[in-house]
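**Student:** Provide a 3D model corresponding to the input given below.
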Amino acid sequence: MKDVEDFIAELPIDEKLILQQLRSILFQIEPRFQERLSYGVPYYYRKRRVCFLWPVSAPLAPKVAGDVKVLLGFCYGSKLSNAHGLLQKQNRKHVYIIPFSRLSSINQQIVQEHIIEAILIDNELHKSNTLK
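**Tutor:** Modelled structure (predicted):
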């Protein structure tokens, strides 16, 4: 079975660079993320699935407009504030994404804010489940 490092190594260079930068930000925010391939792409877990990185060359990649290379998806994106207006719902109920076309389009501060909020939601959902 392929691991995340093998998966990244096989990506086209433009996707690889974007994915590596986003992955670095994820682990800067939460070094304890559990990272594993699910649906053929890297997912990041704490109590449950928090987010994922989906290169458009990966199997089952959703159709995206434009020159998008990598999607940063949030499993409970519908609960995020979307204060910067970057999260896209498209035709999904819960999962929201931020598309990235170039390495230079990554605003580290905004990405960090979304990840931190997603982690807080993960904590809240875990608490509410343990209280039941």
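**Student:** going forward, measure contacts between C-alpha atoms and count neighbours the same way
**Tutor:** OK.
**Student:** from the chain's centre, how far out does the longest helix anywhere in the chain sit?
**Tutor:** For the chain, the longest helix by residue count, based on DSSP state H, is helix 108-130. Mean-position distance between helix 108-130 and its chain equals 12 Å (Cα atoms, centre = their mean, to the nearest Å).
**Student:** one more, so I can put them side by side:
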Amino acid sequence: MSKIQPISFRSMDEFLDYLPENEKEIVLFPRAIILECLPGCKEKLAYNVPYYYRNSRICFIWPPSVPWGNVNIKGVQLGFCQGYLLRDELNYLEKGDRKQVYWKCFSSLEEIDVALVRNFLFEALEIDSMSGRK
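**Tutor:** Modelled structure (predicted):
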């Protein structure tokens, strides 16, 4: 544990058990989409939240109940580690002042545009596949 994060999870089950029910529901929905769209990806806790890997980090799910310093998150974030490389003509993803990681925040299941999220995941997987080629 650190000052930035006063919690530490040893497993996905422990992470999920920690979440309030409303957040858990929102976390589980994009998680299912990720596992469907990124077959064979590795799910691993980093910074006490789930990250999804193939050759490198592809995406993550960050609920507001998992703290990171003084950062105040308003909803469950679905983040794309190479978000700056994604085609986002609709400006669906939030960028804030970040240059690489882009995300979308969800406060309810109804806010999740499944088709758009799937498209971003497929594109992120393609970007990751290209980064693994030598």
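**Student:** sorry, back to before: for the longest helix of the first structure, buried residues please.
**Tutor:** Of the residues in helix 108-130 of the first structure, 111, 112, 114, 115, 117, 118, 119, 121, 122 count as buried by neighbour count, 16 or more other Cα atoms under 10 Å.
**Student:** repeat that for stretch 23-35 of the second structure.
**Tutor:** Under the neighbour-count criterion of 16+ other Cα under 10 Å, stretch 23-35 of the second structure has 23, 24, 26, 27, 30, 31, 34 buried.
**Student:** how close does the equivalent of the second one over in the first structure get to residue 105 of the first structure?
**Tutor:** Here residue 24 of the second structure is matched to residue 16 in the first structure, going by TM-score structural alignment. With distances taken as Cα to Cα, to the nearest Å, residue 16 of the first structure is found 14 Å from residue 105 of the first structure.
**Student:** hey, where'd the helices end up in the first structure?
**Tutor:** Going by DSSP H, the first structure shows helices at 4-9, 13-29, 108-130.
**Student:** out of those helices, flag the one nearest residue 47 of the first structure.
**Tutor:** Smallest distance to residue 47 of the first structure across these (Cα to Cα): 6.6 Å, for helix 108-130.
**Student:** the inter-axis angle of the closest one versus helix 13-29?
**Tutor:** If you take axes from the mean of the first three to the mean of the last three Cα atoms, to 10 degrees, helix 108-130 of the first structure sits at 60 degrees to helix 13-29.
**Student:** and helix 108-130 of the first structure, what does it pack onto?
**Tutor:** helix 13-29, strand 49-55 (3 or more Cα pairs under 8 Å, 6 or more residues apart in numbering; DSSP states H and E).
**Student:** give me the contact list for that helix.
**Tutor:** Here helix 108-130 of the first structure makes contact (Cα atoms under 8 Å, 6 or more residues apart in numbering) with 25-26, 29, 46-48, 50-51, 74, 76-77, 79-80, 82, 84.
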